[in-house]
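Asks: got a predicted structure here, sequence first:
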Amino acid sequence: MSGLDNIGTKVVNPLPSPPEDGLSGNADAILHEIVALLEAYTATGQTGAIDLHSLPLTLDDYELLRITLADGEVHAHIDAIGNSEVRETLYPGVWWVTYYNAEGDIVADLIEVTAVPEILKAPADDVREGLAHLRELLKQEQP
């Protein structure tokens, strides 16, 4: 018997332990899909998204995703035609983006794999308009 046979091993589940009775298995599938999207993004720059609202997720599935994809360093609140919430997860490049209507109901719940979610990028027309306003302000200050 070699020395390696005497070494004890322990199998550790890499995912946090959520309630087990209400899991459908879809949260685990989503996490694997996120890995595939991250691999594609790091290899080619191709972004991707998963629409959680369109999938049959249980409350426990959502909880597993929230625990596993816990908050990262960036959190943004957007107030435009209803509120939107953007939060980076613990995994850079993986964002959880939730859109609400004016009544506060969730209308879209997405996991986006990208450097910066589109909702946070200023549209080119808005940037040009802001430039024009700033130029006008500076002209008014001149004697």
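Replies: Everything's here; your move.
Asks: all contacts plus neighbour counts: C-alpha atoms, from now on.
Replies: Noted.
Asks: ranges for the helices of this protein?
Replies: Remark: helices assigned in the chain by DSSP state H are 26-44, 59-68, 124-141.
Asks: show me what the second one is packed against.
Replies: Counting by 3 or more CA pairs under 8 Å, 6 or more residues apart in numbering; DSSP states H and E, the packing neighbours recorded for helix 59-68 are helix 26-44.
Asks: buried residues in the helix it packs on, which are they?
Replies: 26-27, 30-31, 34, 37-38, 41 (16 or more other CA atoms under 10 Å).
Asks: adding another structure so you can compare the two:
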Amino acid sequence: MSKLDEIGIKIVSEPQETGQSGNAVAILYELAEMLDELIEKGESGAIDLQGIPLTPGDYELLREVLAEGEVHATIDAIGPTEVRETMFPGVWWITHYNVEGDIMADVIEVGFVPEILQSHPDDVSESSERLKAYLQEAAAINN
């Protein structure tokens, strides 16, 4: 018998009994740091969940810890986008779907308001011009 035969070997097939890789916990720590950055510097950020290897157990843990908060919005543009605040204000779970209902992007964003819900400056400018034109027409009709 060689010395190599004396070395004990333990084979592990699952990362843990829960089926979690540990990446969900790492994401939660990152979110805590991102909240601090938001508070201290006003800096927002996002984590693309599809860019991280997550097990079904990881997703389950994230859904449990980041439970539904008070705000939920649905946007309809090239397929629905679901925006929901988690139970931690400032932490938003945003899921983009295509028209067939497949998930195209799954992102957790940290910010006061999710970027997707903020009006684009060009749209606001156009809106201002349209409202002014309406008011001018209304004033001309009423005079």
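Replies: Thanks, I have the structure now. As the structure is a prediction and not an experimental result, all values here were calculated from the model.
Asks: list the TM-score for the superposed pair.
Replies: Once superposed, chain against chain, the TM-score is 0.81 (TM-score structural alignment, normalised by the length of the first structure); 124 aligned residues with a CA RMSD of 1.3 Å.
Asks: circling back to that earlier point, ok, the buried residues of helix 26-44 of the first structure vs Q142 of the first structure, which is closest?
Replies: Y41 (48.2 Å; CA to CA).
Asks: what's the closest non-adjacent residue to the residue sitting nearest the centre point of the first structure?
Replies: Nearest to the mean C-alpha position of the first structure, by CA atoms, centre = their mean, lies W95 at 1.8 Å. Distance criterion CA to CA, 6 or more residues apart in numbering; nearest residue to W95 of the first structure, sequence neighbours excluded, is E88 at 4.5 Å.
Asks: show me what the one you found aligns to in the second structure.
Replies: Taking TM-score structural alignment, the alignment pairs E88 of the first structure with E85 from the second structure.
Asks: tell me the contacts of its match?
Replies: 68-72, 91-93 (CA atoms under 8 Å, 6 or more residues apart in numbering).
Asks: can you do 6 Å?
Replies: 69, 71, 92 (CA atoms under 6 Å, 6 or more residues apart in numbering).
Asks: burial count for the second one?
Replies: Neighbour count for V71 of the second structure, taken as other CA atoms under 10 Å: 12.
Asks: ok, it to P121 of the second structure distance?
Replies: Distance from V71 of the second structure to P121 of the second structure, counting by CA to CA, to the nearest Å: 24 Å.
Asks: just G42 of the second structure next, same as before
Replies: Taken as CA to CA, the span from G42 of the second structure to P121 of the second structure is 19 Å.
Asks: what about those two, which has more around it?
Replies: G42 (12 against 9).
Asks: map the more buried one onto the first structure.
Replies: So G42 of the second structure corresponds to G45, using TM-score structural alignment.
Asks: distance check, that match against E39 of the first structure.
Replies: 9 Å.
Asks: show me what D105 of the first structure aligns to in the second structure.
Replies: D105 of the first structure maps onto D102 in the second structure, by TM-score structural alignment.
Asks: before we move on, what about V74 of the first structure?
Replies: Per TM-score structural alignment, V74 of the first structure is aligned with V71.
Asks: swap in I119 of the first structure?
Replies: Per TM-score structural alignment, I119 of the first structure is aligned with I116.
Asks: now H133 of the first structure
Replies: Correspondence of H133 of the first structure to the second structure, assessed by TM-score structural alignment: R130.
Asks: can you get me a residue count around its match?
Replies: 12.
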